[in-house]
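In: Sequence below, structure please.
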Amino acid sequence: MEAKKDYFLPYQVRWIQDQSRLKIYEKTRRGGMTYTQSYEDVKDAAKADDPMDVWFSSADMSAAREYIRYCEQWTRVFKVAAESLGEIVIDREDDIKAFVIEFASGKRIHALSSNPTGFRSKGGKVVLDEFAKHQQQDELWKAAQPSITWGFPMRVISTYNGKNNRYYRMVEDAKKGNKWSLHSTNIIQAVDQGLADKILKRKLTPEERQEWLDELREIAGDEETWQQEYMCNPVDEATAWLTWDLIEGCVDKSAGIPGNYQGGLCYVGMDIARRRNLTVIWVNEALGDVLWCREVISLKNATFKEQDAKLDEVMRRYKVAKLCIDQGGMGERSAEEYIDLYGRYRTEGIIFSAPIKQDLAVTGKQKFEDRLVRIPDDKAVKDAHHAVRKFTTVAGNARFDADDSAEVGHADEFWAHMLAIHGAIGNKNSMPAQASEEFDCW
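Out: Reported below is the predicted structural model:
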């Protein structure tokens, strides 16, 4: 049984060809991973040399039925000797039922509901499908994990369901590097690899693929659904400082494009880093009461000389009324030099203490709630804004921070934006006389 291209897309082939004992997948909805997993499981149960029982569990019995239909399909496609036993009772005491296929090897594939009791005293390969959606996730894990003790493989496959669950923690641990082999495919990646073509049964142009994605996103209805179900981004709206609704309400496709600058006064925020995180320069133009993002410059591992050059380009390209800089840590040297270079009335160094970050975050949120900012329709920008959380310390103080993940780092775009907003407060549409005297470029 070979994983032929006629049956599988590249991301599905990679999953099948990965022979790791422990595999975990963060996936898009309807990307065909249950279909793919059923192939692997039929292959394992039908082995001539070392077959194994398979215990499959999904969030509900309808998903279990779909999985079994896929398994039955593979037995016919590859002419594997197997008999479908239908739904049988595997535990009379607890009334646990499963859809079962029995192979000539004597091994069986069992498709169970999400009842954790179904895994008790069982041994073999374990597949937990849509694990994040299980109602009793921790209990299911405690029951299922011992089933692989004698060296059997385990597969965990799911879309996200927020962050307060075992599946999210498992993926995060895998990203840090443990024994789990992590695979990830969002809907855009799946479409790039031919998913929409396969669904529509013809070769699509890039424009047609984008139209298909746009329609799917519109049908999703809201950003939370789109991010969790299709983009592999866990959403925890309960603790997000800026919800997706607030963020999306201020997105404009014309924002973030330098060519759209209309010659008004600008307010620049600069969050400074050197190695691990990003240096971000955020430019806002004030048009009436609204602060329009005109440019976001993100620099990774840039030398201070390169950062200086990028900022100097920004200061020359726009009529900058105020430049606000992260002066903490390695920003100390840069802030001092920029104050000397651009003038102390136009330049302000800000040290990110807890009270200052709270003030910046609260002020920024008010702008989003009043829809007085416009940001680009850019994934990195939106993710960084959504990543910031408000925590309460044991001393009862508010702390604003982001999950330090590979995707959003320390939410550098958010903090650069907040600095730019801070610069506009009290100065919008005007410039102090001293700053005007310092500025000689316009």
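
In: contacts and neighbour counts: CA atoms only from here.
Out: Fine.

In: which residues does N164 contact?
Out: Residues in contact with N164 (C-alpha atoms under 8 Å, 6 or more residues apart in numbering): none are found.

In: Next, find the distance separating it from Y267.
Out: Using C-alpha to C-alpha, to the nearest Å, N164 is found at 38 Å from Y267.

In: Kindly report the same for W282.
Out: As for W282, its distance to Y267 is 8 Å (criterion: C-alpha to C-alpha).

In: again with S20
Out: In terms of C-alpha to C-alpha, S20 sits 52 Å off from Y267.

In: got it, and I68?
Out: From I68 to Y267 the distance is 59 Å (C-alpha to C-alpha).

In: These two: who's more crowded?
Out: Taking neighbours as other C-alpha atoms under 10 Å, I68 and Y267 compare with Y267 leading, 31 against 24.

In: show me the contacts for that one.
Out: Contacts of Y267 (C-alpha under 8 Å, 6+ apart): 283-286, 320-324, 420-421, 423-424.

In: Could you verify that it is part of a helix?
Out: No: under DSSP: H, G, I helix; E, B strand; the rest coil, Y267 sits outside any helix and is assigned strand.

In: show me the contacts for E369.
Out: By C-alpha under 8 Å, 6+ apart, the residues touching E369 are L246.

In: which non-adjacent residue is nearest W212?
Out: Once flanking residues are discounted, W212 sits nearest to A196: 7.2 Å by C-alpha to C-alpha, 6 or more residues apart in numbering.

In: how many other residues sit next to the one you found?
Out: Per other C-alpha under 10 Å, the neighbour tally for A196 reads 22.

In: Can I take it that it is in a strand?
Out: No: A196 is assigned helix when assessed by three-state DSSP, not a strand.

In: Pull out the buried residues from the strand or helix carrying I88.
Out: Element membership of I88, judged by DSSP states H and E, is strand 82-91. For strand 82-91, a neighbour-count test (16 or more other C-alpha atoms under 10 Å) marks 82, 84, 90 as buried.

In: Which two among the contacts of Y267 are spaced furthest apart?
Out: A286 and C324 (15.4 Å; C-alpha to C-alpha).

In: of the two, who's got more company?
Out: Per other C-alpha under 10 Å, whichever of A286 and C324 has more neighbours is C324, with 28 against 22.

In: run this one through as well so I can compare:
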Amino acid sequence: MSTVPSDVVRLVDEAELPASARELKTSGDANSEGLLMPHQKQWVSQCLKYPLNIAEKCRRSGITLATAWNDTITAASKKSAGGDNIYYIGDTKEKGLEFIGYCAHFAKAMASAMAQNWNGIEVFLFEDQVVNERGKVIETRQISSYRIRFASGFQIVALSSNPSNIRGLQGIVNIDEAAFHADVQAVIDASLALIIWGGRIRIISTHNGADNPFNQLVKDSLKGLFDFKIFRITFDEVVKNGLYKKVCLVKGLTWSQEAEDKWYRQVRGAYGANKAA
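Out: Predicted coordinates:
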């Protein structure tokens, strides 16, 4: 792992990471049972069981965080233990940096030798090839992206923008906040093409309108038109699972039921009748 590939531009400084990644705290090590809330464990379990999954989530549910935890273990594992490459495609560059920041945190916190000898977060140039309907390359461009390479030989890659050739990615692909991508339908269509090559796909998103292609994909999957397994979590369910206690852990606050009730009313007041928020 000491050899740095020629495509590496530089290493990411911790100060560049979003506050959500820098301030991430865990009770115990990264393998602790207390790290994930019940719904996060359920999502991870579903992803391990099925190759095609959709998370129909509320805001601040921790689904992306749980995905990063599971994916760090996967990328750090040998192929014989289920190791694989991980690709993350967010709707913004900041989301990609946040995800890779989560993964870096878990890699450092793992009480296992499998996460040793990694170089940190690399900024590298991902070569993206635009192909036409006949499969011919008509344009090649370089996307500034983030990467963590492990001694297992696998890597976690967070792309800072949508690659044209999603179909060419081999491994586990996470498409986060799919409903908010610039061209939602194109992203969904490209991800479905991965199925041909046996890809494992997680499409994660809050909703962005009834007419959004993400909402239609959820409906079609529930009807059995696609083999995606749907995982749905609401804000009220997340609260019952201990979200405010996680907030207290990160912010250094003392939990009390009175404080949680006040916090809940403030959050609910902000989102009004939107129970899926």
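
In: about what we covered before: give me the aligned partner of the residue nearest to W212 of the first structure over in the second structure.
Out: Using TM-score structural alignment, the partner of A196 of the first structure in the second structure is Y244.

In: And for N284 of the first structure?
Out: Superposed on the second structure with TM-score structural alignment, N284 of the first structure falls in a gap with no aligned residue.

In: The residue lying closest to N284 of the first structure once chain neighbours are set aside: what secondary structure?
Out: Leaving aside its sequence neighbours, N284 of the first structure sits nearest to C293 (C-alpha to C-alpha, 6+ apart; 4.4 Å). Following three-state DSSP, the label given to C293 of the first structure is strand.

In: So C293 of the first structure sits against I281, correct?
Out: No: with contact defined as C-alpha atoms under 8 Å, C293 of the first structure and I281 do not form a contacting pair (10.9 Å).

In: Spell out the residue ranges of the helices in the stretch 101-250 of the second structure.
Out: Remark: helices assigned in the stretch 101-250 of the second structure by DSSP state H, counting those that start in this stretch are 184-193, 213-222, 235-240, 243-251.

In: how much does whichever helix or strand comes after the last one deviate in direction from helix 243-251?
Out: The first helix or strand that comes after helix 243-251 of the second structure along the chain, using DSSP H and E, is helix 257-271. Helix 257-271 of the second structure runs at 100 degrees relative to helix 243-251, counting by axes from the mean of the first three to the mean of the last three C-alpha atoms, to 10 degrees.

In: Helix 257-271 of the second structure: which residues count as buried?
Out: Of all the residues in helix 257-271 of the second structure, those buried under the rule 16+ other C-alpha under 10 Å are 260, 264, 268.

In: for stretch 98-114 of the second structure, same thing?
Out: Quick answer for stretch 98-114 of the second structure (16+ other C-alpha under 10 Å): 98-107, 110, 114.

In: Check the offset of it from the chain's centre.
Out: The gap between where stretch 98-114 of the second structure is centred and where its chain is centred comes out at 14 Å by C-alpha atoms, centre = their mean, to the nearest Å.

In: before we move on, the earlier item: in JSON lines: the buried residues of helix 257-271 of the second structure, plus distance to K275 of the second structure.
Out: JSON lines is the format used below for the buried residues of helix 257-271 of the second structure (distance: C-alpha to C-alpha, whole Å):
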{"residue": "E260", "distance to K275 of the second structure": "18"}
{"residue": "Y264", "distance to K275 of the second structure": "12"}
{"residue": "R268", "distance to K275 of the second structure": "8"}
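
In: Which members of the buried residues of stretch 98-114 of the second structure are the farthest-apart pair?
Out: Using C-alpha to C-alpha, the two most remote members of these are E98 and M114, lying 22.4 Å apart.

In: Tell me which residue of the second structure lines up with S184 of the first structure.
Out: Residue pairing (TM-score structural alignment): S184 of the first structure is matched to R232 of the second structure.

In: That match - nearest residue in space that isn't next to it in sequence?
Out: Spatial nearest neighbour of R232 of the second structure, excluding adjacent residues (C-alpha to C-alpha, 6+ apart): E56 at 4.7 Å.

In: Any idea how many residues pack against the one you found?
Out: Counted with other C-alpha under 10 Å, residues neighbouring E56 of the second structure total 21.

In: Checking whichever residue in the first structure pairs up with it next. Helix, strand or coil?
Out: Matched by TM-score structural alignment, E56 of the second structure corresponds to E26 in the first structure. Following three-state DSSP, we place E26 of the first structure in the strand state.

In: which residues touch I16 of the first structure?
Out: 3, 36-37, 40.

In: Return the residue of the second structure aligned against it.
Out: So, by TM-score structural alignment, I16 of the first structure is matched to V44.

In: What of K4 of the first structure?
Out: In the second structure, K4 of the first structure lines up with S32, judged by TM-score structural alignment.

In: can I assume that match sits in a strand?
Out: No: secondary structure of S32 of the second structure (three-state DSSP): coil, not part of a strand.

In: Pull up the gap between R155 of the first structure and R21 of the first structure, please.
Out: Going from R155 of the first structure to R21 of the first structure by C-alpha to C-alpha gives 8 Å.

In: V283 of the first structure too?
Out: Separation of V283 of the first structure from R21 of the first structure (C-alpha to C-alpha): 49 Å.

In: Just want to know which of those two has more residues nearby.
Out: Comparing V283 of the first structure with R21 by other C-alpha under 10 Å, the one with more neighbours is V283, at 29 against 15.
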